[in-house]
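>>> any chance you could fold what I've pasted below:
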Amino acid sequence: MANDWYRNTDWNEAIAAAFEEKLRRARDKKQYLRIQASTLAHSHPRVALALLERYFDLGEHFDHAQAHVDRATAHLALGDIDAAIRSYEAALAREAAFPNLLTVAYLELPYLIALHGIDARFEQAMDMLSASRERLMFPVERFEHHAARAIILAKSDRAAARLEAKAALEVASEDHSGFRYHPTVGLVSEVHADALSRLRGLCDA
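Here you go, the predicted structure:
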């Protein structure tokens, strides 16, 4: 496909050289930098971060909030939780100023806080979860919502935590997104294995 040049899933000198040659001739360099960074955020996070630096250096663009989320993904791949939190908060700040393009930061941040047991931010996380109920669409979003609440509530209210854990596990068993033309989009997957294990533990406790 003609667009594959900015959606490389691997990265080496040859791929980088081909990408740079195409980018040199492209009119909208910002968009291509961000999309390529997003594609590499999990597998080549340092490359993704370098591409995003170039993206931001080019000035204003409509998808700055998503670029911050992509940064968070890359930081998480490197195990830098603090940097990921800062990136999610930057995405939310951008959304507050430019609400026409929203991201998953509203949910990924409290989910991250819960999974990593950042107690000092639990109140912030719960406030965000309460404020965003109506935005939940896909099963994975409803799962992360209930999972985050379950893990946080486990510190203070085991009964409430168990109810949230059961709700999350019910969502995890769904095999259809509810969207006719995208039946497998937004399902809970193996990337949620840690959360699933902890939720089962809460239900069995």
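
>>> CA only for contacts and neighbour counts going forward, please
OK.

>>> quote the end-to-end distance of stretch 165-178.
Length of stretch 165-178, first residue to last, C-alpha to C-alpha, to the nearest Å: 21 Å.

>>> pull out the buried residues from that stretch.
165-169, 171-172, 177 (16 or more other C-alpha atoms under 10 Å).

>>> please apply the same query to stretch 152-166.
152-154, 158, 161-162, 164-166.

>>> which of those sit farthest apart?
152 and 166 (14.3 Å; C-alpha to C-alpha).

>>> relative to residue 118, how far out is the residue nearest the centre of the chain?
With distances taken as C-alpha atoms, centre = their mean, the chain has residue 108 as the residue nearest its mean C-alpha position (5.2 Å). In this view, residue 108 and residue 118 are 14 Å apart by C-alpha to C-alpha.

>>> immediately after the lengthiest helix in the chain, which helix or strand?
Across the chain, the longest stretch assigned as helix under DSSP state H is helix 81-97. Moving toward the C-terminus from helix 81-97, the next helix or strand (DSSP states H and E) is helix 105-115.

>>> following up with a second sequence; could you model it the same way so I can compare the two?
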Amino acid sequence: MEEQDWFRCKNWNANVEELFFSKLQRARTQRDQYLAIQALTLSQGHPDVALRLVEHYFSTKKSDFEDLRALLAKANALISKDLIAEAIETYKAILSLEKEKPNQRSRAFVDLPYLVATRQVVDEYPFALSVLEERSKDVVFPVDLFIWHASLSLILEATGERQAAATHAGKALDAAQVKKSGFRFHSKVGLVGVQYAQGVEEMRRIYKAAEREKGPRQRSTK
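Here you go, the predicted model:
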């Protein structure tokens, strides 16, 4: 483990933990940041450790500057443990924090609705839709555009609005086809990656189903 990477460990055991906390104890101004970054790094591969680090962060933090990153680590870890209701509540806390501090931004405004839509958390559909509407102007990257439209598509299909769902599915598929982000020096940043392969397939299913449904009606009117 290189010196500069001691707070970005992807693997964890008793020895790594001992070394991490010994270095953390000696850290000064960036202590909270190191703790939050390490929790975020472990949030998917070692969710229990990440949650423990997040708890330690909130009980020992010197300021609230890293609260957003710590909460993102918590949300990711809860999703990894399939604790969806708790993850949604954590995302809500992140969105509330972003309202209080507009200079701090995350992708929670699309990640929460996408989680609600893909896990079919029906009781949270109204809230997810309100977030998508309220934060629509914050969509920047193609991946955010994909998630925004895909979330709408899945919720609309679940509520019986199939043609509207197909419209948004088509727009999500268009976003998934984008190969350059539009940023001159970071053309690959923010593209739809393989982690959304299942979501892309769902959008194709919704779009094709609506096209099949629409076809016979069109033919019958001729």
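
>>> so after superposing, what's the score?
Superposed pair, TM-score by TM-score structural alignment, normalised by the length of the first structure: 0.94. Supporting alignment: 205 aligned residues with a C-alpha RMSD of 1.4 Å.

>>> and the furthest pair within the buried residues of stretch 165-178 of the first structure?
Largest pairwise distance in these, by C-alpha to C-alpha, is 19.8 Å, between 165 and 177.

>>> so what corresponds to residue 173 of the first structure in the second structure?
Matched across to the second structure, residue 173 of the first structure falls on residue 177, judged by TM-score structural alignment.

>>> separation between that match and residue 143 of the second structure?
From residue 177 of the second structure to residue 143 of the second structure the distance is 10 Å (C-alpha to C-alpha).

>>> how about residue 188 of the second structure?
Distance from residue 188 of the second structure to residue 143 of the second structure, by C-alpha to C-alpha: 11 Å.

>>> between those two, who's got more neighbours?
Taking neighbours as other C-alpha atoms under 10 Å, residue 188 of the second structure and residue 143 compare with residue 143 leading, 21 against 14.

>>> mind checking what that one lines up with in the first structure?
Residue 143 of the second structure maps onto residue 140 in the first structure, by TM-score structural alignment.

>>> now the angle from the host helix or strand of its match to helix 105-115?
Remark: residue 140 of the first structure resides in helix 139-153, with elements defined by DSSP H and E. Put simply, helix 139-153 of the first structure runs at 40 degrees to helix 105-115, going by axes from the mean of the first three to the mean of the last three C-alpha atoms, to 10 degrees.

>>> need the residues that contact helix 139-153 of the first structure.
By C-alpha atoms under 8 Å, 6 or more residues apart in numbering, the residues outside helix 139-153 of the first structure that reach it are 107-108, 110-111, 114-115, 117, 122, 126, 129, 136, 160-165, 167-169, 171-172, 174, 177, 186-188, 195, 198-199.

>>> and residue 39 of the second structure, what pairs with it in the first structure?
Checking TM-score structural alignment: residue 39 of the second structure goes with residue 37.

>>> now, which of the buried residues of stretch 152-166 of the first structure sits nearest residue 26 of the first structure?
Nearest to residue 26 of the first structure, judged by C-alpha to C-alpha, of these is residue 152 at 46.4 Å.

>>> looking at the second structure, name the residue matched to that closest one.
So, by TM-score structural alignment, residue 152 of the first structure is matched to residue 155.
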